[in-house]
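Participant: Mind looking at a prediction? Sequence and model below.
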Amino acid sequence: MTPGAKSPLRALGSIELQTRRELIHARLREAISSGELTPGTHLAEVELSEALGVSRGTLREALRQLQQEGLLTADARGRLSVRVVTEREVEEIFAVRHALESLALELICAREDRAPAVARVRQELETLRDAEGDFTAQLDADLAFHERLCELSGNTTLLHSWRSVSGLARAAVTAAGAETAALNMAYERHAPIADLLEAGDAVGGREFLRTHMRDAATRIEQRMHERAGSAAG
């Protein structure tokens, strides 16, 4: 190798670093989603980096990604905490999801060649059913199902918009705890979507998704209200 030439081995370090960052990101996101790290928990960099056995620089990259997803918020001094989702935000997030996903459903229904899309949706449903009993896997499968619906619409702007709120969607779904989230993510609540797509019933699909999102948001809000009442008492 000539002097000053860049060694191909240098890239190996960045791969390891990226993998470590991704592992930290996945571990913290799971802890937030499951409630292991409760809303409002302050994430002290020194303590967290020591607990995870990683450098503060690598940790910051993972924390920055979680903040961009909406799972963490920063105070005036830049200190990060697990996002506290309000009842109003839950309602708003599910309303936005209804707008995006009902449009996705309409676009799929409008296609004559929608059979492959319906088959993909049914595959995602089977993944969701298989994940029941494993909260983290079920949460990932639930969000993947709804993301796939947007992807199959063929509208890249719609898909980008959904992905931009997916972190907030995760926070909203888990805002009332794992038990409530599991009820909302049940296979039975999602299965009719595939049948509506297969029938090309865009009107019925929009109304189904409206009820689907409204009921989920209401269940979360009621549980949050109950928890607040218990804490106050």
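Facilitator: Cool, the structure landed. Numbers count the residues shown, from 1 in each chain.

Participant: rest of the way, CA atoms for contacts and neighbours
Facilitator: Noted.

Participant: Give me the helices and strands touching the strand or helix carrying residue 228, please.
Facilitator: For residue 228, the element it lies in under DSSP states H and E is helix 202-232. With contacts taken as 3 or more Cα pairs under 8 Å, 6 or more residues apart in numbering; DSSP states H and E, helix 202-232 sits against helix 87-109, helix 178-184, helix 187-199.

Participant: tell me the angle of it relative to helix 87-109?
Facilitator: With axes from the mean of the first three to the mean of the last three Cα atoms, to 10 degrees applied, the angle from helix 202-232 to helix 87-109 works out at 160 degrees.

Participant: re the thing from before, the helices and strands packed on helix 202-232 into CSV, with extra columns for distance to residue 67 and mean neighbour count?
Facilitator: Converted to CSV, the helices and strands packed on helix 202-232 look like this (distance: least, Cα to Cα, whole Å; neighbours: other Cα atoms under 10 Å):
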stretch, distance to residue 67, mean neighbour count
helix 87-109, 16, 20
helix 178-184, 21, 18
helix 187-199, 29, 18
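
Participant: residues contacting the spatially closest residue to residue 205 that is not a sequence neighbour?
Facilitator: Once flanking residues are discounted, residue 205 sits nearest to residue 196: 5.8 Å by Cα to Cα, 6 or more residues apart in numbering. Applying Cα atoms under 8 Å, 6 or more residues apart in numbering to residue 196 gives the contacts 202, 204-205.

Participant: Closest one of those residues to residue 149?
Facilitator: Nearest to residue 149, judged by Cα to Cα, of the contacts of residue 196 is residue 205 at 12.0 Å.

Participant: That closest one and residue 105 touch, don't they?
Facilitator: Yes - between residue 205 and residue 105 there is a contact under Cα atoms under 8 Å: 6.8 Å.

Participant: what's the overlap in contacts for these two?
Facilitator: Listed as contacting both residue 205 and residue 105 by Cα under 8 Å, 6+ apart are residue 197.

Participant: sec struct for residue 73, please.
Facilitator: strand (DSSP: H, G, I helix; E, B strand; the rest coil).

Participant: Could you list which residues are in contact with it?
Facilitator: Residue 73 touches 67, 80-83, counting by Cα under 8 Å, 6+ apart.

Participant: and here's the other structure:
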Amino acid sequence: MQLKTDTRLATIIAALASVGAGSIHLAVTPDHWREWAPSGLFFIGIALFQLLWAGLVLRFPRSAWITVGIAANLASMMLWGASRLWGIPMGPNAGVPEEVGIPGVLTTLLEAVVVGSATWSLRARKRATVFSTRSYRLALGGAAVFVVALMAPGVVTGLDHEHDGPEHGGAGHEHDSTTTPPNEPAPATPTPNAPPSTTSHGSPGHSHGS
């Protein structure tokens, strides 16, 4: 039976946060895939890694595997920050900074939890703090609620998110060049031939003398 220590608790929290980050990455994958296939592949890759890492680190909480998770999540956080400051260096939107959306912010927060908790779990066993069963369960339950609170809105927002397009009146919307122009005044209708004008001095066609 494993002791209920803070290092073990940190490992479990890191795994929960990794599941949360991976779930959000999966939710936003279709949107990125439609934009650029290699971007979709990247998101599938990082999502699967985070989900698999969570399971493996619980089963085999070894320092080497934990270190790999720390490095991968740090790299993901740095890439997210760079893409918001300078944009990615390739693809259809190369060099264009991406918007700071809810899914990205929440994913980065969860990845920060992974890094912090995983780092804490690497502490020497002799320095670990032992929890009572009650305290351990309360801490674990609170951590689970926190992770779900971050993951749920990220997943929902990621699934609902769509880039502006012609059907949404966004940046890609253009009016057909053959669209009828706004109403213009109708051209003046020629008036029927009017009879010769008269003058106050005589009959039509009046002239002086013959």
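Facilitator: Looks like it came in fine. These numbers were taken from a predicted model, which means no experiment stands behind them.

Participant: Overlay them and tell me the TM-score.
Facilitator: The TM-score (TM-score structural alignment, normalised by the length of structure 2) is 0.25; 101 aligned residues with a Cα RMSD of 6.6 Å.

Participant: Please identify the helix or strand for the residue nearest the centre of structure 1.
Facilitator: Residue closest to the average C-alpha location in structure 1 (Cα atoms, centre = their mean): residue 170, at 3.6 Å. Element membership for residue 170 of structure 1, per DSSP H and E: helix 166-173.

Participant: Now find how far off-centre that helix is within its chain.
Facilitator: Distance of helix 166-173 of structure 1 from its chain centroid, counting by Cα atoms, centre = their mean, to the nearest Å, is 5 Å.

Participant: can you check stretch 15-32 of structure 1 too?
Facilitator: On Cα atoms, centre = their mean, the centre of stretch 15-32 of structure 1 falls 15 Å from the chain's centre.

Participant: Give me the buried stretch members for that stretch, please.
Facilitator: 20-22, 24-25, 28-30, 32 (16 or more other Cα atoms under 10 Å).

Participant: Distance-wise, check residue 95 of structure 1 relative to residue 102 of structure 1.
Facilitator: Separation of residue 95 of structure 1 from residue 102 of structure 1 (Cα to Cα, to the nearest Å): 11 Å.

Participant: To residue 15 of structure 1, which of the helices and strands packed on helix 202-232 of structure 1 lies closest?
Facilitator: Here helix 178-184 is closest among those (Cα to Cα), at 33.7 Å.

Participant: Return the list of helices and strands in contact with the closest one.
Facilitator: helix 135-152, helix 202-232.

Participant: what helices or strands is the helix or strand following the first one leaning on?
Facilitator: Spelled out, it's helix 135-152 of structure 1. Going down the chain from helix 135-152 of structure 1, the next helix or strand is helix 156-164, by DSSP H and E. In terms of contacts (3+ Cα pairs under 8 Å, 6+ apart), helix 156-164 of structure 1 is packed against helix 87-109, helix 135-152.

Participant: Can you check what angle separates the shortest one from helix 87-109?
Facilitator: Between the axes of helix 135-152 of structure 1 and helix 87-109, defined by the same axes, to 10 degrees, the angle is 50 degrees.

Participant: chain center to helix 135-152 of structure 1: distance?
Facilitator: 8 Å.

Participant: Mind listing residues that contact that helix?
Facilitator: Taking Cα under 8 Å, 6+ apart as the rule, helix 135-152 of structure 1 contacts 30, 33-34, 100-101, 104-105, 108, 117, 121, 124-125, 127-128, 131-132, 158-159, 162-163, 166, 170, 178, 182, 185.

Participant: Within the helices and strands, which one has the closest residue to residue 34 of structure 2 other than its chain neighbours?
Facilitator: Once flanking residues are discounted, residue 34 of structure 2 sits nearest to residue 40: 7.7 Å by Cα to Cα, 6+ apart. Per DSSP H and E: residue 40 of structure 2 is located in helix 37-59.

Participant: do the same with residue 112 of structure 2
Facilitator: Counting by DSSP H and E, residue 112 of structure 2 is found in helix 102-121.

Participant: just to revisit the earlier point, from the contact counts, what lies against the helix holding residue 170 of structure 1?
Facilitator: helix 56-69, helix 87-109, helix 135-152.

Participant: quick check: angle from that helix to helix 156-164?
Facilitator: Using the same axes, to 10 degrees: helix 166-173 of structure 1 against helix 156-164 is 50 degrees.

Participant: If I take helix 166-173 of structure 1 and helix 56-69, what angle do their directions form?
Facilitator: 80 degrees.

Participant: quick revisit: tally up the residues packed near the residue nearest to residue 34 of structure 2, please.
Facilitator: Here the number of neighbours of residue 40 of structure 2 (other Cα atoms under 10 Å) works out to 19.

Participant: Could you report the separation of residue 167 of structure 1 from residue 127 of structure 1?
Facilitator: Residue 167 of structure 1 is 20 Å from residue 127 of structure 1, by Cα to Cα.

Participant: for residue 188 of structure 1, same thing?
Facilitator: With Cα to Cα as the criterion, residue 188 of structure 1 and residue 127 of structure 1 are 13 Å apart.

Participant: Could you do residue 47 of structure 1 as well?
Facilitator: Residue 47 of structure 1 is 37 Å from residue 127 of structure 1, by Cα to Cα.

Participant: Then residue 68 of structure 1?
Facilitator: 27 Å.

Participant: So which of the two has more stuff around it?
Facilitator: residue 127 (19 against 15).

Participant: ok, the more buried one - contacts?
Facilitator: Residue 127 of structure 1 neighbours (Cα under 8 Å, 6+ apart): residue 141.
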